[in-house]
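Visitor: okay, structure incoming, though there's no sequence with it:
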């Protein structure tokens, strides 16, 4: 995967110092969890596409609300045209992420 995510540690620290929490809807961890989860799902789909014997291609994303200990967020789950992709990081119909 060629996408790189960088965290501005200074901005993160300033937000903590100014009272922004780590958890909750506007918490600092929630967007990080979203980015990491979406990147993992994208990598899963890429691997699936490489192993698929049938002609297949990516077909956008579907959105669902996922709840975590840090807060909830809208997750964009990638899809394939044939509907054969079964994500493992966040399975179909799963709405909670746990440790």
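Guide: Done, it's in. These figures come from a predicted structure and were not determined experimentally.

Visitor: rest of the way, CA atoms for contacts and neighbours
Guide: Will do.

Visitor: I'd like the next helix or strand past the host helix or strand of residue 40.
Guide: Using DSSP states H and E, residue 40 maps to helix 29-51. Reading on from helix 29-51 to the C-terminus, the next helix or strand found by DSSP H and E is strand 58-68.

Visitor: ok, structure two:
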């Protein structure tokens, strides 16, 4: 999983003139970290609610393009292939 967001480093970057949003924006790593955490919670809830045996099965990389910048996201997968993320849809 990605590195934890460093608020002190982000503050230094803002003070040195780096943009808040955009491709290399200060917020892009934080958005990535929060999105991956939400997807992890989604798959854990999905697996717990399944009536058939199922388990996590790694991640798949997905490029996300937003107004806050582009980043690669690690989206979780399940063994049965029944997990359909709600936050970031497949494809």
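Guide: In hand now; what should we look at? Please read all numbers here as calculations on a predicted model, not as lab measurements.

Visitor: and the TM-score between these chains?
Guide: The TM-score (TM-score structural alignment, normalised by the length of the second structure) is 0.89; 89 aligned residues with a C-alpha RMSD of 1.6 Å.

Visitor: residue 59 of the first structure matches what in the second structure?
Guide: Under the alignment by TM-score structural alignment, residue 59 of the first structure pairs with residue 57 in the second structure.

Visitor: that match - nearest residue in space that isn't next to it in sequence?
Guide: Nearest residue to residue 57 of the second structure, sequence neighbours excluded (C-alpha to C-alpha, 6 or more residues apart in numbering): residue 78, at 4.8 Å.

Visitor: what does the one you found correspond to in the first structure?
Guide: So, by TM-score structural alignment, residue 78 of the second structure is matched to residue 80.

Visitor: surely its match and residue 57 touch.
Guide: Yes: Residue 80 of the first structure is in contact with residue 57 according to C-alpha atoms under 8 Å; the separation is 5.6 Å.

Visitor: about what we covered before: give me the neighbour count for the residue nearest to residue 57 of the second structure.
Guide: When neighbours are counted by other C-alpha atoms under 10 Å, residue 78 of the second structure registers 18.

Visitor: hmm, it is touching residue 60, no?
Guide: No: taking contacts as C-alpha under 8 Å, residue 78 of the second structure lies outside contact range of residue 60: 10.6 Å.
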